[in-house]
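> Quick one: sequence plus predicted model below, questions after.
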Amino acid sequence: MKSKIVAVCAVAAGALTGMGDEAGASTNTVADLGTVVVEGSALSKYRPETVEGATFTGLAPEKSPTVVDTLTEDFIREHNPTDLHDLLRYVPGVETGGKSLLVRQPGTFQIRGMGGTEPAFDGVVPIGLGAGLFMDPFLMERVEIVKGPIGSLSGGAGAQQNNSGAGGSVNMYLKGAHLRGDEVNFQENTSVGRNTWRQRGMIDANETVGENFAFRAIGALDFFSPAYLGEGSQKGADPRQSYTIAPSFVWKPAENVTVGLKSMFQKTDQPSYIGVPVWHGRPGGGYRWYESSCRKGDRSKYDSMYLNPYVDWQVTDDWLLKFGGAFMFSDWEQRTREPYMSNAELSTFYKTGEWTSGQKYMTSGFSESDRISRSYNLYARSVYTKEELPWGFKNTLVVQPDFWYRESTSGFGSPVSRYGVTLQDSVGWGWVTLLGGLRYDYFTENPQTTTTTMSGKTTTTHYHGAKEFAFSPRGGLTVQPLDWLVFFGNISQTTTPTLGYRDADGNRPTDPWTASQMEGGFRVRPVEKLWLSASVYRIDQRNTPVAETVNNDTYYYFEGKNNSRGVELSLAGDITENWTVLAMYAYNRYENRNATGTAPSVFRRTPNHTFSLNTSYRFDCCDLLRDVVIGGGYRFRSKSFATFRGSFVNDNIYFAHSHVFDVNVSVPFSKFGGSKDWMLTFGVRNIFGEKYFESARHFYECLVGEPRTFEIGIRGKF
């Protein structure tokens, strides 16, 4: 079977070669990361030159008034993640919330203890629920995680899914065609572990036609048999199969005008997985670590299409206009058997970790769903920058009106239209730069939506139609008295109408939820290309929906209050010419200020402490080792409690702390008489075979991290 898959990868990669490149910066962004060259002597870049997601302008990371953690193209290539979920586990303070379509908000991420953030392209186009579980990071030139409420820049979504949440945003920047020349890059990786294997083939080709036109095609194939297919009721199920292609083009009809199109098409069919119950840090209810409650035929399927035409017009040296639109279509369905327990089982499970019935394969009534989602986006952005004003001032003014609409066949949330405008001004003088911004959003809600399950049953969900508006302000400050020292701070508030909810009387809330953040910190450059950042923050959220169950129906009241406070540290860049590092630490303390009964107001809903370290060193000594690159990684998560709908359950229901170590080695083909543009890579993931939980939905649906795997790969360019 594996040999056949290797052949399929090779044939498909060869077919994609004719379409066209590599890893360059998109022409549809202000930020320019430069050209990344893949060769034997190249040292990976873990720190970008500029970031865009926090301000819609290309700022050096140290000059941003907010914290932006960036996973660069080099980082993505080295760690070879299957999807966005796998990539974001390297960022402390980001919780992935259950890698399953059965999750009510699949593919959204908690940041700084706050939930409900839906990823977006370029910080503007939300990708839709579920897409975060399938989006292949190989297609991205970088992924930026902007910390803190960001409604003042890109707006709250106003839908039941609570998008653009209180904790921050996940912004993806899709690779696009460029005019820097012709190039074809190829990568293939094979990994094997106990009861698991994965094979990935990727190709990226850019072809220029004359001086003003270029076409680019990126393709990725992924075949994966997870460890939970090796035992239990799902043993022998078909492995994951995923196919993605992302064609794009760019055309410069004039020196100051760029016209382009980015697109992406994806098809994925994978075994369903919702995890196992947790008790005392290990699987409960009779389950083993790498076992699944699902049946052999339970599958999760995802098809998507993304189209993004854009025009960039450099009107003058100071004034840039950007026009863009996007259409995102996704169709997914899932059939999943949960490790479900009824009320009669709970007290026994809390005490012993076992179920009184002795049965672990119990079918829930919520085991299948089918959803088609369409979203439409239009925006126009004006960026006016004046570097030389009287008395030494400089100014950057950003204005962006936009429109966003989403419709869905699912009953989870209602179709919503959002009309918004962002105003942001940045004024600098000497050491000091002040930033102020305001976002206005107007929402309209469709009063009903129809849902058809895979069994053919059709239901209509009625919503109370609504028209709401929201204001979201922000302010920021950076002070740079020395080239190597920056102080920064920010204050912001995100306001989002709670559309789509109802209480037991059928009433809809009229007050929006709000999230306010205060943050301050500093950045220090100990050596030329290395920056240390430290910050302290507090987020207060109020009017959040709180779930309650009445006669087996779920309703909400709207007096929820919580706060999240913490400390974040990061070290990113080059320690020496041959040594690069990305280290991040996050401390978070979450408080539920509506806790009742015996439930504590402060508990570890997410780990208090998370840490990740990734580093690469290129040897430059003896002939035997010269240009060989060795890398290592470490991830730590402290103890935390599993929950039910985000609420505390029991002292015995917790995740133990975990330590995961990785190592990798890259050897240029020139060591064997080949080309310096090709590399042979070796790696071991989870070296010591740590058994741990990586994410969870409810306490009885906890997803286990991958076991030890050995990886070999090849990458290079034509």
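Yep, it's here.
> contacts, neighbours, all on C-alpha from now
OK.
> Residue 599 contacts residue 651, correct?
No - Residue 599 is beyond contact range of residue 651, at 10.1 Å (criterion: Cα atoms under 8 Å).
> Give the intersection of the neighbour lists for those two.
Between them, residue 599 and residue 651 share no contacting residue under Cα atoms under 8 Å, 6 or more residues apart in numbering.
> for the stretch 1-150 of the chain, what spans make up the helices?
When assigned using DSSP state H, counting those that start in this stretch, the helices of the stretch 1-150 of the chain occupy the ranges 2-17, 73-79, 84-88.
> Can I get those helices in CSV including distance to residue 546?
As requested, these are arranged in CSV below (distance: least, Cα to Cα, whole Å):
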stretch, distance to residue 546
helix 2-17, 48
helix 73-79, 37
helix 84-88, 26
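> Among these, which comes closest to residue 615?
Of all those, helix 73-79 sits nearest to residue 615, with 9.8 Å by Cα to Cα.
> The closest one - contacts with which helices or strands?
When contacts are defined as 3 or more Cα pairs under 8 Å, 6 or more residues apart in numbering; DSSP states H and E, helix 73-79 packs onto strand 140-147.
> Stretch 16-26 spans what distance, first to last residue?
Stretch 16-26 has an end-to-end distance of 20 Å (criterion: Cα to Cα, to the nearest Å).
> ditto for stretch 25-36
Using Cα to Cα, the two ends of stretch 25-36 sit 9 Å apart.
> how far out from the middle of the chain is it?
20 Å (Cα atoms, centre = their mean, to the nearest Å).
> ok so, going back, would you mind giving the helices of the stretch 1-150 of the chain as TSV with mean neighbour count and distance to residue 95 added?
What follows is those, written out as TSV (neighbours: other Cα atoms under 10 Å; distance: least, Cα to Cα, whole Å):
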stretch	mean neighbour count	distance to residue 95
helix 2-17	15	32
helix 73-79	19	18
helix 84-88	21	8
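> Quick check: which of the ones you listed is nearest to residue 486?
Nearest to residue 486 among those is helix 73-79 (25.6 Å), distances taken as Cα to Cα.
> Please list the residues outside the closest one that contact it.
Against helix 73-79 from outside (Cα under 8 Å, 6+ apart): 23, 44, 45, 46, 87, 137, 138, 140, 141, 142.
> If we use 6 Å, what do you get?
For helix 73-79, the external contacting residues (Cα atoms under 6 Å, 6 or more residues apart in numbering) are 44, 45, 141, 142.
> Kindly present the residues you listed as a markdown table, with separate columns for neighbour count and distance to residue 286.
As requested, the contacts of helix 73-79 are exported to a markdown table (neighbours: other Cα atoms under 10 Å; distance: Cα to Cα, whole Å):
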| residue | neighbour count | distance to residue 286 |
| --- | --- | --- |
| 44 | 26 | 45 |
| 45 | 21 | 45 |
| 141 | 24 | 43 |
| 142 | 24 | 42 |
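> also this one, for the comparison:
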Amino acid sequence: MRHRPSPRACLLLGLLATTALAPTPVLAQAAAQGPAPADGAAVTLPPIVVQGGAETSTSEVRGFTATTSASATKTDTPLVETPQSISVVTRGQLDARNVQNLQEALAYTPGILTGLYGFSPRLDQFWIRGFDAAYFGIFRDGLRQPTGQVFAGIRTEPYGLAAINVLRGPASANYGLSSPAGLVDLVTKRPPDQPLREAELQFGNHDRYQGQFDLGGPLDEENRFSWRLTGLFRDSDTQMQAVPDDRAYIAPAFTWRPNEDTTVTFLGAYQKDKSGGSLFNYYSPATGLLDIRTADSAWNDLDMESVRAGYEIEHRVDDALTLRQNFRYAHVDANTRYVYITGLADDGNTVFRRAGQDRESLDTVSVDNQAQLRFDTGPVQHTLLAGLDYTFLDTTHIAGDGPAPDLDLVTQNYGKQHIGQPPVYARTLQQQQQIGVYLQDQIRFGGWLLTLSGRHDWLETTSRERIAGTEQDASDSAFTGRVGLSYVTDFGLAPYVSYATSFTPNTGTDWQGRLFKPTTGEQIEAGVKYQPEGLNSLVTASVFQMTQENGLIADSAHVNYRAARGEVRVRGIELEGLADLGEGLSLQIAYTYLDPEATEGTAATEGKDPSGIPNHVVSAWADYRVPDRIVPGLSLGTGVRYIGSSYRDDDNSTGRNDAVTLFDAAIRYDLGAVEPRLDGVQLAVNATNLFDRDYTTCAQGYCYEGLGQTVIGSIKYRW
């Protein structure tokens, strides 16, 4: 067997490689760097309100309607000119609903399904256009945020975000390894160019206590140096016994602008989470769903600790050429302890159980080098982007499984029996190294906009199972592309059509220790976007067909493992309307229609609907600042979400999940509008699932209860 470098050596090699690939002018002119201008290059803007320049992809927008994103093209491009479905969850939307996790943040976005795994503080989970996108679809600041083999990953803290960009459909032409369904790009808060001081206390049901702060501003009059420090601490129970939702989070950021042509921003974060290892209720095709929870406080913990650090460099060589490099290192440790049920006794009073444990570590290095060139060929304008990126991923998974004492359903003896640590049966070490090169040209001719993107990826994967003494190697490479055509009229209407492909090598192994084949996908989409001149609003409509092969789903026969399925095709329609109408009124409306079908699979599933995917999803939110002449300082918000019915299993044989309608609400009161001495003080109450609707979702062999009523009161002070 050939010698393999240690993970530490691989990380060092990756760092050296990225240094060699750094934009040469940036290194050569490090003493003469500063902020990029507003004409297409990224500009650091103050938090919440756009000031001193045009909106960019990192702006913190106060209202509901953003106009620009870089997630679809890696260049700051108006949403109306982007030939693919994309939504921006602004900072204003996050604040209005006081979202506590990524699922809540995405709940009002078209094409997104967040309740398939029900109430779940363990990890971020969402589906895009009928496909699971959480494992390979989470990006942060344009770099992929990898996950481990089971649970190891960095859960999203919404308080640390400036915005969330949701790109629906394949994104591999620019990003390489990503979900065929699309991606969610988390935009981290940057240092502001004006002083920022904010502190907040929150209190909620389930003994929820949370404190958070956001501080920052320039360090000198020239704004060459600026900083930001965002932090949060939470101690909270949840609706399920033995499942906490505790968190500690601290995120420093620092920006250096040595001159007017270069910006260097350092971003970091430390996070520690504690939750539950098991959340679902017992379900089997023979008995159906029973009100028997698997979580047992004697053995039910998910402890996660993570750290990430990186930088972004942007250097404007001249009016035409801009160079960028984005780098990030991340480390995650996770320890999951859980109990699962294997059967029910004939008398119905006893359930048989086993105990499991998953210990994981994850190290990853990512770097993306870009060169952006603007030029003309006669009447045709070009924005050319060339890039080279590298990702290294090293994961370790130690799995244990063993007997657990039976549960007496009469006495409900949860937490009263000793559950010992189960014996280890697998130690899996996996490494991935990926290199990708890509080229994109955004071509403008009058009102016509043609986007051409192409990329080639090379990937090496090694998996070693130490207990079994086996080793597997895999080499994959693929070309992916996208072509999109838009026509933007003078009055803001922009019809478009696009075609894109995707390539996703999968991490982890199946329950037998075998590597998964890459997931591939393709999509054709047509739509129209409308941004009326003079109105802060955006309306989009799209139709699409997406096909995915070798996608991964939860393995219902083996807890905490995934399994590959054949080909699934989804056809659908999406509608979205966003508007900041003035006079304090903001609106958000979304509708999704999905028609999923397993086109290739087993005899039992072929031609059937994949489980858990509803045909219809509707949401709407309205936020209104009451005029001061009526009630000074009062703001009201209300929302409704409808999730249609879906099949409980992939062979469509055990019935359907019921449709559910949920209501959310918010009320805010700015005390400064009544008493000037209290300027900057805001009281708020937010409620999710206002009427405490009970509902359960079953999919892929598991059943989860939905998030019940959550009420959070807060007091915020800005000064």
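Sure thing, it's come through. Because the structure is predicted, anything quoted here is derived from the model rather than measured.
> TM-score of the superposition?
TM-score of the superposed chains, computed with TM-score structural alignment, normalised by the length of the first structure, equals 0.81; 634 aligned residues with a Cα RMSD of 3.5 Å.
> quick revisit: so for residue 37 of the first structure, which of the helices of the stretch 1-150 of the first structure sits nearest?
Closest of these to residue 37 of the first structure is helix 73-79, at 9.8 Å (criterion: Cα to Cα).
> What range does the closest one cover in the second structure?
The alignment of helix 73-79 of the first structure onto the second structure (TM-score structural alignment) spans residues 91-97.
> Against the first structure, what's the mean shift for that stretch, could you check?
Superposed on the first structure, stretch 91-97 of the second structure shows a mean distance of 1.9 Å to its aligned residues (mean Cα distance after the TM-score superposition for the first structure).
> can I assume residue 10 of the second structure sits in a strand?
No - the assignment for residue 10 of the second structure, made by DSSP: H, G, I helix; E, B strand; the rest coil, is helix rather than a strand.
> Leaving out sequence neighbours, find the closest residue to it.
Residue nearest to residue 10 of the second structure in three dimensions, not counting chain neighbours: residue 392, with 7.7 Å by Cα to Cα, 6 or more residues apart in numbering.
> mind listing the strands for the stretch 51-200 of the first structure?
Counting by DSSP state E, counting those that start in this stretch, the stretch 51-200 of the first structure forms strands over residues 68-72, 94-95, 109-111, 114-117, 120-121, 125-126, 140-147, 168-174, 183-193, 196-209, given from the N-terminal end onward.
> Those strands: which one's closest to residue 569 of the first structure?
Nearest to residue 569 of the first structure among these is strand 68-72; the distance by Cα to Cα comes to 10.4 Å.
> who touches that closest one?
The contact list for strand 68-72 of the first structure, computed with Cα under 6 Å, 6+ apart, reads 46, 142, 143, 144, 145, 146.
> Could you export these as JSON lines, including distance to residue 362 of the first structure?
As requested, the contacts of strand 68-72 of the first structure are arranged in JSON lines below (distance: Cα to Cα, whole Å):
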{"residue": "46", "distance to residue 362 of the first structure": "46"}
{"residue": "142", "distance to residue 362 of the first structure": "42"}
{"residue": "143", "distance to residue 362 of the first structure": "39"}
{"residue": "144", "distance to residue 362 of the first structure": "40"}
{"residue": "145", "distance to residue 362 of the first structure": "38"}
{"residue": "146", "distance to residue 362 of the first structure": "40"}
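> If any of these are buried, give me the ChimeraX selection for them.
Once 16 or more other Cα atoms under 10 Å is used to decide burial, the buried members of the contacts of strand 68-72 of the first structure can be selected in ChimeraX as follows:
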select :46,142,143,144,145,146
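> hang on, residue 629 of the second structure is in a strand, isn't it?
No - applying three-state DSSP, one finds residue 629 of the second structure to be coil, outside a strand.
> which one is residue 599 of the first structure nearest to, not counting chain neighbours?
Spatial nearest neighbour of residue 599 of the first structure, excluding adjacent residues (Cα to Cα, 6+ apart): residue 648 at 6.1 Å.
> one step back: residue 396 of the first structure: which of the helices of the stretch 1-150 of the first structure is closest?
Within the helices of the stretch 1-150 of the first structure, the stretch nearest residue 396 of the first structure is helix 73-79; the backing value is 27.9 Å (Cα to Cα).
> OK, contacts around residue 601 of the second structure?
Residues residue 566 are the ones in contact with residue 601 of the second structure under the rule Cα under 6 Å, 6+ apart.
> Who's the closest spatial neighbour of residue 203 of the first structure, skipping the chain neighbours?
Distance criterion Cα to Cα, 6+ apart; nearest residue to residue 203 of the first structure, sequence neighbours excluded, is residue 186 at 4.5 Å.
> For that neighbour, give its distance to residue 671 of the first structure.
19 Å.
> Could you do residue 415 of the first structure as well?
Using Cα to Cα, we find residue 415 of the first structure at a distance of 58 Å from residue 671 of the first structure.
> So for these two, which residue has more residues nearby?
The residue with more neighbours, out of residue 415 of the first structure and residue 671, is residue 415; 26 against 17, by other Cα atoms under 10 Å.
> Spatially nearest residue to the more buried one, not counting backbone neighbours?
The nearest residue in space to residue 415 of the first structure (Cα to Cα, 6+ apart) is residue 407, at 4.5 Å.
> if I pick that neighbour, what's in contact with it?
With contacts taken as Cα under 6 Å, 6+ apart, residue 407 of the first structure has the following neighbours: 373, 374, 415.
> Tell me which residue of the second structure matches up with it.
Under the alignment (TM-score structural alignment), residue 407 of the first structure pairs with residue 394 in the second structure.
> Its match: helix or strand, and which one exactly?
When elements are assigned from DSSP states H and E, residue 394 of the second structure belongs to strand 380-408.
> residues of that strand that come out buried?
Going by neighbour count (16+ other Cα under 10 Å), the buried part of strand 380-408 of the second structure is 381-404, 406-407.
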